[in-house]
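J.: Sharing a model that was predicted from the sequence below.
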Amino acid sequence: MMMQPFHLLVVMATGIALVQCHGGEHHISADGCGVTKGCFRDPSGCTGPTDCDYFTSWMLDENKNNKFTVTGTATGYVALGFSNNPGMKDSDVYACTKNNEVVRSYNNADEYQNIGAELKGVSEVAVAVVDGRIECSFIRQAYLVDNDATYFDLRENNTYNIIMAKSDDLTGDGNVVYHGATKTGSPEQFSFTDFEDAVGGMEGLPLQKSHGSLMVIAWVGFASVGIVMARFFKPMWPDTKICGVAVWFALHRTFMVMTFLCTVAAFIIIFIHTGYYFTPDEGLPRFLHALFGTIVTFCVILNPVMALFRPHPGEPRRPIFNWAHWFVGTGGHTLAMVTIIIGLNNGDFVSLIDDLPSRVFWVMIAFIFFHYIVWLLFEIQRCLTDSQGRTNDIPLHGSDKGSSQQHLSQNDSYAPPPEVAFAGFKTSLPHGFQMCFRSSCCNKDDAYRDDRICQTTEEGSMAKTVLLVIYLVGVLFTVIFIVTSIAVVPA
């Protein structure tokens, strides 16, 4: 039986509609990648559209225009862009959306702003959502003659980085939303008249994670504890030595060496990742993060160099070194906290590791308050209980003025001011007791022992130890929380 003309039209219309809705599904394939068409895929181990998170291919039609196919595991949009760098700035972007359309935008080179752009030079658009994936195809003219600088010329000899992004969401009016960490890109540039078979991925993300983790470990962890030991714990444990030097100095030196190693490693890693230095053109937050990080790295290198040439205790230039060492160390630590906050903030600033939960930023803010509150308590405790002056100041080793141990002995034995205040009255101390008090000697057999002074010293030591334990718990929790949060960010 012959089909009636009306029925034939219905079948033809249905077929056209099915092709329009599912054209991406039928045309997207990895067959011929690198031979008859160019391809870009992510992750590196995937074999084609069905198992790649991102996949795009391109070939030339008879008019030498580019026919693109795009797919990704998303239900809102999948975007393909052409960029002058491996990042998102200065890029011409085409997003295939679940609304069966292609939306064009331009990412500003100055402030990373996503600016809507007129869709032109694009034809034969077909978009479909299939099994949790968006599949799309369209033809884009290689170039236009309207002098639109945001429309990138894909003709021969012009090369660009490929960037892709995706999201399950759209704005209410059908435009794209920020994609967070769900993005990828090619580290190298391609000509879209050649047939490359390129593998992209988030190869840079592990480097970003390593950089961020090392800086947090260095400055929230090692540097914070190392500075506390030097500032508040010089009078503690006077009769105990580690490798022949005071406990505070051994711990301070160890923690600051670890700070130095972690910081320098993180600094090198981020340059390996970016390949260049952030400039103001990439946005003020990124530039400030890079600038402050460079200053912090300079401080962590400068301080140990100064320490190698420090004058001995008692020499006229020793106070100059003490103030310079304090300024560079404390200033570098404070600036490092600010730099880490900029790097972790995923709000109005820009997080250098996308998709970090906002709670990571607020935990870092909470640690800043915790850090300075504990420091204030340490200062109050020191004013109430510590003897006047500093003890156990460390000279250089191996000079003609004697060994470190000799200087420690001389430094610990000089007399404090002849009067010390306790419980509202002043008392003069015999010279022998002054020596004992200066070095915190309160042994039961000491001939000059004064129980009032010894009780005050012991109570102060206990309070200081309790504060140290609280501080160490806070530091350890913060470091573990932030580093773990960075580690679990999806690649």
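T.: Cool, the structure landed. Numbering: from 1, shown residues only.
J.: all contacts plus neighbour counts: C-alpha atoms, from now on.
T.: Fine.
J.: ok, and what's touching the one helix or strand Val11 maps to?
T.: Remark: Val11 resides in helix 5-27, with elements defined by DSSP states H and E. With contact meaning Cα atoms under 8 Å, 6 or more residues apart in numbering, helix 5-27 is reached by 69, 100, 126-128, 130, 135-137.
J.: Following the chain past it, name the next helix or strand.
T.: By DSSP H and E, the next helix or strand past helix 5-27 is strand 38-42.
J.: SS state for Ile134?
T.: Secondary structure for Ile134, judged by DSSP: H, G, I helix; E, B strand; the rest coil, is strand.
J.: number of nearby residues for His273?
T.: For His273, the neighbour count with other Cα atoms under 10 Å is 15.
J.: Am I right that it is in a strand?
T.: No - looking at His273 with three-state DSSP, it is helix, so not inside a strand.
J.: OK, contacts around the most centrally placed residue in the chain?
T.: In the chain, the centroid-proximal residue (Cα atoms, centre = their mean) is Gly212; its distance is 3.3 Å. Counting by Cα under 8 Å, 6+ apart, Gly212 makes contact with 266, 340, 343, 483, 486.
J.: so which of those comes closest to Trp375?
T.: Using Cα to Cα, Ile340 is the member of the contacts of Gly212 that lies nearest Trp375, at 19.9 Å.
J.: dropping in the other structure now:
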Amino acid sequence: MLIWCLLALAGTSYALPQGAPEKVCDSMLPVHSGILPQGSASPYSITPRRFQGAIMVTLTSLLDTPFEGFMLQGRTPDGRPLGAFENVGEFAHTINCAQAGDTATHNSPNPKNVLEFKWLPPRNYEGPVIFNGTIAQDYSTFWVGVESGQVNVRRSLVDDPAPSLPSSPFSSTPPTFERPNYHEAAMDFDPFYTGCTSTKLCFGSPDGCVRTKSCQAAVAISVAGDKVDFELKATQNAAWVGVGLSDDEKMGDDSVIECAKNGNQLGAYLSWTEGKPNYGATRLKNQLGIRLMNQSIIDDTIYCRVRRDVMTAVNGKVFDLGRNKYHLLIASGSRVSPQGVGYHELSFLASGSKQALADVSEVKAASKSLIRLHGAFMLAAWIGAVSVGTLLARYFRQTWVGSSICGKDVWFAWHRMLMLVTCALTVAGFVLIWVELKGWSAEKNPHAILGTITTVLCILQPIGAFFRPHPGAAKRPLFNWLHWLGGNVAHILAIVTIFFAVRLGKAELPDFVDWILVGYVAFHVAIHLILSVAGCISERTADGRVSSFPMKDLSTGRNAAYMDRNVDAPYGGFRKAMLSIYVIVVGLITIALILITVLAPIKETWKAFWNKNS
């Protein structure tokens, strides 16, 4: 076996270290984060020659430009792989596409100028063979369908002279070329993540997605001398993806590299983020210091490779990417204009600590515990506690008559406790989110304003209840109406606010949470209707002497006389059964929503758990 290789000086490499996977046997198209192959003539050639009963195949760089990766097959004119490579040596190995050893690929991404392999035809085969290859100059620059001239295989081969370099290389699409499904390939294998934590710094959103190779927005950083390469990618049909270099984990006064759509192409831009109160990113007039090396838009994925000078001055501040450490802010969004990008509603994540860009260790995200606690407290308050508390106050005043808790009617004791729990959780959740954001939310979402109004109404309810008039007082009906109105408005606003929370980027909640909330609302309304009808029947059964439908109690004094009776209103057992069903179902819904919120993003958490235990 004759194999030899002239190596150039080693440098930073982006080619697939392990060689081509078998899943691309037919297409020979690398899955390089959706990067398209070059359309120009290849600077590399594949030259076959007959030698001692075999065929020697030479891969050569015509322009002294080393290549880092390759995939090589012998094929029939109609595109079927055949034959096998023998003893390919230390620089390559074979994989099995149609049969054992019929494809050769590289072992490492070390630069190579010339490689030669020995290829054996199938036994008793006679006919033409064309050698077809993919040759990668680096991770983002490669040619697919580089073909040799046709060579005829005979039982008695006559040796050919040593190869001479052709005047122009072949560069065409292989006969069986089929573009693979990018999403399926990316799910199983995505070279964007190759080298993360070993040769390059990687960070992505949601937290932990680099390990599972499922980031919605991600950056991979490689430092080489006075240049720093940033690879940016985003899914979800994002219009832009950006990485910010910040002195803290909050947005404001940060240098940002944007990969943003510009018509049917992508552009790379430098921008500067403003802090409070005018959050936003301003694209710089001076774009010196960065250069777009490669870009692609494949299906719902955008990708840019941007080279930035290690020393840049942005908005009067010097950024030394070689010496200084920075928090990384990764973000993506769906809106872009000629002046800049829109809000990062698709994804946003900040690193938990400052990072040297040459440090390839795993990057931890900033803690989101306060956001998770805020969501959990609000769900427990407004889906759980309020729902049961209002039901008790409206339909159970004439139930458990003769029983008491701390000297108070059972319904009232539970109602008061649940409302106090609601108020405490709401205030705590409100404080937590202010501590986390250190100001008003920058998202264009009514969640913040609706949540503030709900919190104010929640605080006013117990204050008003403390000063409520005596049951026999003239102003008691007015208090009843105001208390009922304030409670119901607060509850409705809270549910609407939670619906808007599903659209918050920081919440990272899946879309199916909307359906859980819709199910809760439908169940809540159905139980109220059932108990309202039951109240009317109960009142009619009692010959109309009393009112078990509490809305009548808001303006009359009839309830006071009825409450003195020592018997429950009719159908008390039915009401208790409905209450039990309601508490169980609402409790399960509340627990499910809290778990989804605390473990968000739930899909990535489940995927990480599954990978760990499978």
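T.: Now that the structure is in, tell me what you want to look at. Just so it is clear, the structure is predicted and the values come from calculations on it, not from any experiment.
J.: Can you pull the TM-score for these?
T.: TM-score for the superposed pair, counting by TM-score structural alignment, normalised by the length of structure 1: 0.60. Supporting figures: 393 aligned residues with a Cα RMSD of 5.6 Å.
J.: sorry, back to before: can you tell me which of the contacts of helix 5-27 of structure 1 are in helices?
T.: Per DSSP state H, helices hold no members of these.
J.: JSON lines for those, including distance to Phe309 of structure 1?
T.: Output for the contacts of helix 5-27 of structure 1, formatted as JSON lines (distance: Cα to Cα, whole Å):
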{"residue": "Thr69", "distance to Phe309 of structure 1": "64"}
{"residue": "Asn100", "distance to Phe309 of structure 1": "70"}
{"residue": "Ala126", "distance to Phe309 of structure 1": "71"}
{"residue": "Val127", "distance to Phe309 of structure 1": "69"}
{"residue": "Ala128", "distance to Phe309 of structure 1": "70"}
{"residue": "Val130", "distance to Phe309 of structure 1": "69"}
{"residue": "Glu135", "distance to Phe309 of structure 1": "66"}
{"residue": "Cys136", "distance to Phe309 of structure 1": "66"}
{"residue": "Ser137", "distance to Phe309 of structure 1": "67"}
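J.: What's the match for the residue nearest to the centre of structure 1 in structure 2?
T.: By TM-score structural alignment, Gly212 of structure 1 lines up with Gly375 in structure 2.
J.: quick revisit: just the buried residues of the helix holding Val11 of structure 1, please?
T.: For helix 5-27 of structure 1, a neighbour-count test (16 or more other Cα atoms under 10 Å) marks 19-25 as buried.
J.: Please, where are all the helices along the stretch 51-200 of structure 2?
T.: Applying DSSP state H, counting those that start in this stretch to the stretch 51-200 of structure 2 gives helices spanning 182-188.
J.: just so I have it, where are all the helices in the stretch 451-600 of structure 2?
T.: 476-501, 513-541, 558-563, 572-598.
J.: Let's have the ones you listed in TSV, adding distance to Lys364 of structure 2.
T.: Shown next, in TSV, are these (distance: least, Cα to Cα, whole Å):
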stretch	distance to Lys364 of structure 2
helix 476-501	25
helix 513-541	27
helix 558-563	60
helix 572-598	18
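J.: tell me the SS of the match of Gly212 of structure 1?
T.: helix.
J.: Report the separation between it and Leu482 of structure 2.
T.: The spacing between Gly375 of structure 2 and Leu482 of structure 2, counted by Cα to Cα, to the nearest Å, is 28 Å.
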